[in-house]
Each structure stands twice: as structure tokens, then as C-alpha cells.
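[1] show me the folded form of this:
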Amino acid sequence: MISYRQKEQWFDHFSSVSLEESYEMCMNLLDENIPDDELIEDDFGTISVELKSELIQEKQYEKAINLIEKIKSTTTKLYRKEFPYLSEFAVEYYLFKKKYEKANAHLEPFIKNPDHGYDMFLPLFDKIRFYQMDDLAIKLANQLYKPIKESPELIGGAEFDLLDVIFYHIFQELYEKLEKNEEIDIQQLKATFKKYEYDDTFLDKDFPEIYHTLKTMASRNGAAAFTKNEWTHAVHDNAQNAIKTLFWSFAVYMLKRGKFHFSLSTDIWFPFFNMLLERETLQDFKFGYQDVDELTGKFFGFMSNKKERGFALTWGVPYIYDFLFEQELVGRESYDEALRHIDAIKKRLRYLYKEDLWRFDFVHTWVKPLSVSEESFAEEEQRFQKTFLSPPRKTFSSPSAGSKKNIFDDLFNEENNRPKKPKAAKKKARKQASKQRKKNRKK
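    Just a heads-up that it's a prediction; the model follows:
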């Protein structure tokens, strides 16, 4: 094996070898105690991130993790510079493997360097919430809220994802106290909201309304928030207020039924109900396949960092209809029709992401929807988990002729019909990259 001390030979050889040999060369390099400044100057960060990505693409996850851990343990400056592009996968991997201490270790640099790679942190934050690791999510939200809000490197409002979780956690704790008939310090609650810069309009109008709604629900112990007739009138009077009021009932329902944090319920409820509001079908809760196709399709795309939210919404809508059916706000026919449309979108997503379904397996940590049998739920969970071990796909096929055209077709063609580079092309690309790195080192 060529030592990195023979730099020119090392790069020439690296640009022409297989993925397995590239991995071995980088792992050996990290044992040579090369100074961080030298590695940074030689653009080893780019090399390691590209190698990690190739290993992941080939589903060599253990090697990708070994590389990430090696860089983390043997370098300081280099890892600090590149951690968002390395530890992002490590957190995702360890969450799936239920190795939570290791996941926490890779979250630490995001906490210590909050404005470096924040856009890569947010999908991880979503995933932590969707895995229902609520204590960790609340801790992260509180730790990062102020530094993200005050960061000169980030756009205004970057902290809102964190603030939403804090906001709904305050109201979840309030509901739990009301349910136990514990004393509520209203002034202390208002002071807490003021700390997060909520204005007097919220404190004097919105807060008392939410407090009253939650207090009523706590005393009614799960009784229906609206009769069908009351709902019709509420939508007619003020549709947006009706959506918000019914949401709190849904949030309590999911807290009791599946220990869903209030903030998790918002990710399911509000995107879906805003779609119904736009369609003007709030009174009967009806929608078509194309409506929900367009809604969920907004979360997906080659460069999207909201795929987790797309899966959470799609797999979450059945809980909304379980709730509406139990509240007698929809009948059996509407219930079944809604679930047929959602099942069609699920089928499409399972096909589109059939290589990487394990990344979204958090939906099987949730309580089973009433509309899904135990057998089907277990079979789907197994299908998601198997994709972690299945070999990478080598060939692709187009959707069958005459299949229904929808927003996912463009995404399907974009991701799955893009031809993979043959090995010769990969070697050529590596050589070109090596030449560029040599130029960079001479500058």
C-alpha cells in the first residue's frame, strides 16, 4: 500500500482503483497521523465525503460508518470542518440501529457549531421527532433556539422549526396538568411565551382561547369536539378557526392513543387540512387522488430535505380519518375512499424509494392505524427494514405504459432513469478530480 508521504503516487493510484481499494487507502492514510492542516490543504475532506457517498450508494453502510468514525477519532480540524457531511449519515444510521448513545455523539458537533450545517441538521431533527424521541427533541430545540435565532450566518426565521416544537410542548404539558387537575400558573405561562417573543395579541387573544379549548377537552375526557352539524356551522363561520379548534382535539386523541407529541400531530394535520381548505371540502373532508398526490409530492424531489415529512404526512393521514370516523364527522364510505387514495400514494412511495425504505421506518414505531391489520403492518415494517440489507439496484425500468400520470412520474424519471456511471467513467471522473486537487494544492 502506498504511503500518503508519497503524495503524487498516492493520488495517481487513488484515482484509478476500485471503491474497496479507495476505502482501504483512506483508512490507512488516517493511521499515518497526517497533520490536519495538511489534509485540509490537500482537500481530503472532499475526498472523504465523496467516498462516504459512494459507499452509501453501494449500500456498504458499515464501511461508510467506519470511515466516518475514523475521521472523527483521528482528526480535529478536518472533522470540525466536514462534520455536517459525515455525521448526518451517522445519526440516521444509528437511529435506525437503535444505538442512541452513538447517535447523540454525532449530534454533538451540530450543537456546538449550530450555524454550520443547520440545513443538514433539520432533517435529522425531524427524524428524531418522528422516532418519538421527544425528550431529545425538546432538549435540542431548547439548546439551539437562541444560537440559531441570533446567528448572523442564517436567514431570519431559521429558528421557527425549533420554536414550533417548544410552543406545542408547552401546550402539551399544560393539557397534561389540566387533566390531572393540577394548579396552573397563568402568569408564569405568559412569561414563558414572552421569553420567546410572542406578542400581546397572542397573549391576550390566542392563548386564552387555546387554554379554554384544552381545559374543556380535559374535563370532557375525549368526548367529541363537534357534532356533524356543529362542524358545518363552525366551518361556515370561520374555517381556519374551526381547523385549529379541531386540531387540539386530534392532538389529544393521538397523545392518548399513540403517545404522539403535539408537534408531531401538527406535521400531519395542518398540511392536510390546508389542502382541504383550498379545495373547499372541509365540511365533508373529501379529496381526490390528484389532490393528495400534489400535496405529498411537494415534499419530494432530488434535492429535497423534507422527504421525512412527506413520509410522515402520507403515513399519518390514516390517523386523521380514524379520528374523524370515531368522532362521527365522516361516514364509512368517505373513510374508505380517503384511505384508498392514501394507499395508492403509499404504494407509489414504496416503489419509488424501494432501495432506501429503511430511512423512513420511523412510521412503524408509531401505533398501528385502525384501518391496517396487524399482519399488513408487520409485513410492511419487514419490507422497510429489509432494504437496509438488500443489495443495491443495478438496473431500472420505466413505469408501465398506461399507468396513471402524476407528480411522482417526473421524480421517478429523474432519480431512477438516470443512467449510472460505468466503472470506467467513475475512474475518469476520479482522475479529473485528482488533477483538480493537485492544482488546488499548488495554489
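[2] contacts and neighbour counts: CA atoms only from here.
    Will do.
[3] tell me which element residue 38 falls in.
    Using DSSP states H and E, residue 38 falls within helix 36-41.
[4] residues of that helix that come out buried?
    36, 39-40 (16 or more other Cα atoms under 10 Å).
[5] now for it, which elements pack on it?
    Packed against helix 36-41, as judged by 3 or more Cα pairs under 8 Å, 6 or more residues apart in numbering; DSSP states H and E, are the following elements: helix 77-96.
[6] so what touches the host helix or strand of residue 429?
    Using DSSP H and E, residue 429 maps to helix 423-442. With contact meaning Cα atoms under 8 Å, 6 or more residues apart in numbering, helix 423-442 is reached by 11-12, 15-17, 41-43.
[7] again, only using 10 Å
    7-8, 11-19, 38, 40-44, 46-47, 420-422 (Cα atoms under 10 Å, 6 or more residues apart in numbering).
[8] weed out the non-buried ones from those.
    For the contacts of helix 423-442, buried by 16+ other Cα under 10 Å: 11, 13-17, 19, 40, 42-44, 47.
[9] now, which of the residues you listed lie within helices?
    11, 13-14, 19, 40, 44, 47 (DSSP state H).
[10] what's the most distant pair in those residues?
    19 and 40 (21.8 Å; Cα to Cα).
[11] Proceed likewise with the subsequent sequence, for comparison:
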Amino acid sequence: PEGIDTWWNEFDKLEVDGKLDLLYNTFGREEEEEFREDLFDAVDEVVNILATKSRVEEGIKLLETLKEQRPAQYMADYMYYDNYLLHYYAPQGEKERMNEIIKHFEGDPEKGVDYIAVALDIFRLYGMAEETSELSRMAYKKLKNSEEIMSWGIDELNQRAIFCAIREYITSLNYGEEEAERAFLKDLKGLDFWEEEPATLDDKRLQNTVKTLRGEIKRDWKREDFLISNANCEDNVYLFVIEFIRYLHIEKSLEWVTGDLFFELIMKYFGEIKERRRGFYFSYSKECLDEYLGSYFGFFSLNDAKGMAGLKAHEFFSSFMHQKGIIRDKELRKIERVIEELNVPSRELYERNTWKYRFLEAWM
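    Predicted coordinates:
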């Protein structure tokens, strides 16, 4: 329509401050339906420009004004707008804002499923255990029978929710008592932990996970335990990286859910190294690590925050392996050099988007 074309012609000619003023003036006017849809691109453009100019607060104010003055329009594209608010308010510990975002997802989780995954990453990066638990449980239960969502996406939601259930059990004041065990069993049943009956907490993998996280099982690991030719290599890898979660909690003071994110980052890297039939499972190479990090960054990627945590996860993991005697001094130094080289572009990205990656400050 002619009115929209005229508006865009004016918008395109303006510098960012002029664009901002035009948007505020436009919010206060009634516009035809077609223009409401068109306005999304303009708002998104201005918020991005402001963020690159270290004026992110002004971008957030713009979104808050849109939400207040045009709530229906905001909710039509809520997951895109909320994604900015999520990155901005999470490091400030704004629980009320986080709960509002969760409620938005609850209305139509199928529509927002990709952004639910992002929100779960952000919650875990900032150690927000309650929010991680609430969102993962809600999303899994509402989406588990959806025909629109890929099965791996449902599985990931399920894994997040199950870890939250385990975390709540191992940190409960009455851990190990009959009442706590009954509640834990009921919780896991509700999350479809067992594919077939009988459902029992005696499940070997579950017991190993719980007791490893609690520090009740201590293993004397050897390098040979992680040779690909070892018949138990897969189980050993899983339990070792579970032990890493406890190390992060006890020695690095990271929340359990942050440890779960690091577990995911570590398992993804080693699990995706191609064509390995022999050798040491926890092998690093600059080429593989660079390719792995690159998978989190792309023009349309929503996983950049998770990618920014990747190198720190591997830095901590290599230290953990060294502490356990799994790798030698020389190997540790080699891994550290690779990480330091790959850190250069990451630092540049951090400096351009500090507001999005505040979680890194707590780990420096």
C-alpha cells in the first residue's frame, strides 16, 4: 500500500535517532493491519543498530514501549522480541521478567519451540535452576505428542527436564529418605523416564548418575578407560562427564544446571568427531574444535550464546582431565594453546556484544 511505501521511504533516509523517533510516533497511531506486520522489520533493525552502538538500553526501552502500547502486535511476534529481553534481563537476575517470558511460551509452545531451546540455554548459562525446570517441564509435557516438532527436539526437552528432576532430588534436604524417593519416582514417571515397566529407582544408569553427582561413588580413572577399543568406553565417557558436572559445582561454584549445559557441550564435541575407530576418545584438534564452534555461529543461528560458552567448557574439562591424571602436562599445554588461539575471534565477538554474553564475566 502507498502509505506503507511512503513510511519506509522516510524511515530508510533517517539515521538511527530519527528512525527511533519515527517508531515511537508510529506506535502512538492506529495503523492498518498490513502495516503492523511490516513494522516488525523496522523495530528489529533499529534494536540491532542500537545494540551495535552500545545503546542496547534504548533498544530494550523501544521493545517495552511496543509491548505496552501495542500488546497484540508484540504478542504476534513475541518470541523474537522476548529473545532480546531474555539476553538483557537474565544477567540482572530479573526473575519476574523471566517468568513473563515463560508464560508467553506457555500460550503456544509449538510456535516458539526454537526460542524455548534458546531460553533454556540462557537460563542455564546464568544458573537459573527454577526457570530451567519450569520451562523444560512445561514444554516437554505440552509438546511430547506434537507431530510438528522433530523427535530429537522433544528428546532434548525431556533430557533437560529429567536433569532438573535429578538436581532437585540430589539437593533435597531429605535426600535418600523414603518420602524423597517416592516423590523422585513420581517425578520421573511424569517425564516418561522409563520406556517400559517396571519403573524403579534401581535403574543402574540412574543410580550411577545420582551417586556420581552426590559424590557417593569415587572412581580411579585410567587413560585406558577412554580408549575407543575399550568395551566399556561409552559408559565410562558418560560417567566421567557426569563427574565433571560435580567438579564444576564443587570446585568452580557453578550451578548444577550450568554443569548440565557444559555436559552437553562436551558430549557434542567428542560425539561428532568423524571416523574414529581407535585411539583416545578425548582427543582434541584445532580443526575439529574450530568446526565445532563454527556450528554455533551463523547468520541465522540462535545458538551463539551457547557457542560462546563452548571454549570455557573445554578449558574447564581439560583441567579436569589433567587433575584426574587422564592427560599429561604436555597434552594440557597443547589444548590450552589451541583454546587460546580460538579465543581471539571469540573475544572480538564478546567485545561487540558484551550485553549478550555477560555470563562470561563470572567465569573469567
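[12] TM-score of the superposition?
    After superposition, the two chains reach a TM-score (TM-score structural alignment, normalised by the length of the second structure) of 0.82; 358 aligned residues with a Cα RMSD of 3.5 Å.
[13] for the aligned partner of residue 293 of the second structure in the first structure, grab the count of nearby residues.
    Using TM-score structural alignment as the criterion, the counterpart of residue 293 of the second structure in the first structure is residue 296. Applying other Cα atoms under 10 Å, we find 23 residues neighbouring residue 296 of the first structure.
[14] please apply the same query to residue 251 of the first structure.
    Neighbours of residue 251 of the first structure (other Cα under 10 Å): 22.
[15] surely it and residue 270 touch.
    No. Using Cα atoms under 10 Å, residue 251 of the first structure is not in contact with residue 270; the gap is 11.4 Å.
[16] residues near the closest residue to residue 311 of the second structure other than its chain neighbours, how many?
    Nearest non-adjacent residue to residue 311 of the second structure, counting by Cα to Cα, 6 or more residues apart in numbering: residue 339, 6.5 Å away. A count of nearby residues for residue 339 of the second structure, using other Cα under 10 Å, gives 19.
[17] the alignment partner in the first structure of residue 339 of the second structure and residue 336 of the first structure, how far apart?
    For residue 339 of the second structure, the aligned position in the first structure is residue 342, judged by TM-score structural alignment. Here residue 342 of the first structure is placed at a distance of 10 Å from residue 336 of the first structure (Cα to Cα, to the nearest Å).
[18] excluding sequence neighbours, find me the nearest residue to the residue most central in space within the second structure.
    Nearest to the geometric centre of the second structure sits residue 121, at 1.4 Å (Cα atoms, centre = their mean). Excluding the flanking residues, the one nearest residue 121 of the second structure by Cα to Cα, 6+ apart is residue 306, at 6.5 Å.
[19] neighbours of that neighbour, how many?
    21.
[20] and the aligned residue in the first structure for it, how far from residue 381 of the first structure?
    Using TM-score structural alignment, the partner of residue 306 of the second structure in the first structure is residue 309. Residue 309 of the first structure sits at a distance of 18 Å from residue 381 of the first structure (criterion: Cα to Cα).
[21] same deal with residue 138 of the first structure?
    27 Å.
[22] list the buried residues in stretch 63-79 of the second structure.
    Neighbour-count burial for stretch 63-79 of the second structure [16+ other Cα under 10 Å]: 63-67, 70, 73-74, 78-79.
[23] pull the number of nearby residues for residue 124 of the first structure.
    Residue 124 of the first structure, neighbours per other Cα under 10 Å, totals 20.
[24] give the aligned equivalent of it in the second structure.
    Aligned counterpart of residue 124 of the first structure in the second structure: residue 119 (TM-score structural alignment).
[25] that match: what secondary structure?
    helix (DSSP: H, G, I helix; E, B strand; the rest coil).
[26] who's in contact with it?
    79, 82-83, 86-87, 90, 98, 101-102, 113, 125, 131-132, 135-136.
[27] closest to residue 289 of the first structure out of the ones in helices among the buried ones among the contacts of helix 423-442 of the first structure?
    Of those, the one sitting nearest to residue 289 of the first structure (Cα to Cα) turns out to be residue 19, at 43.2 Å.
[28] sec struct for residue 296 of the second structure, please.
    coil.
[29] ok, it to residue 78 of the second structure distance?
    Separation of residue 296 of the second structure from residue 78 of the second structure (Cα to Cα) stands at 23 Å.
[30] which residues does the aligned partner of residue 45 of the first structure in the second structure contact?
    By TM-score structural alignment, residue 45 of the first structure lines up with residue 40 in the second structure. With contact set as Cα under 10 Å, 6+ apart, residue 40 of the second structure has these partners: 73-74, 76-77, 80-81.
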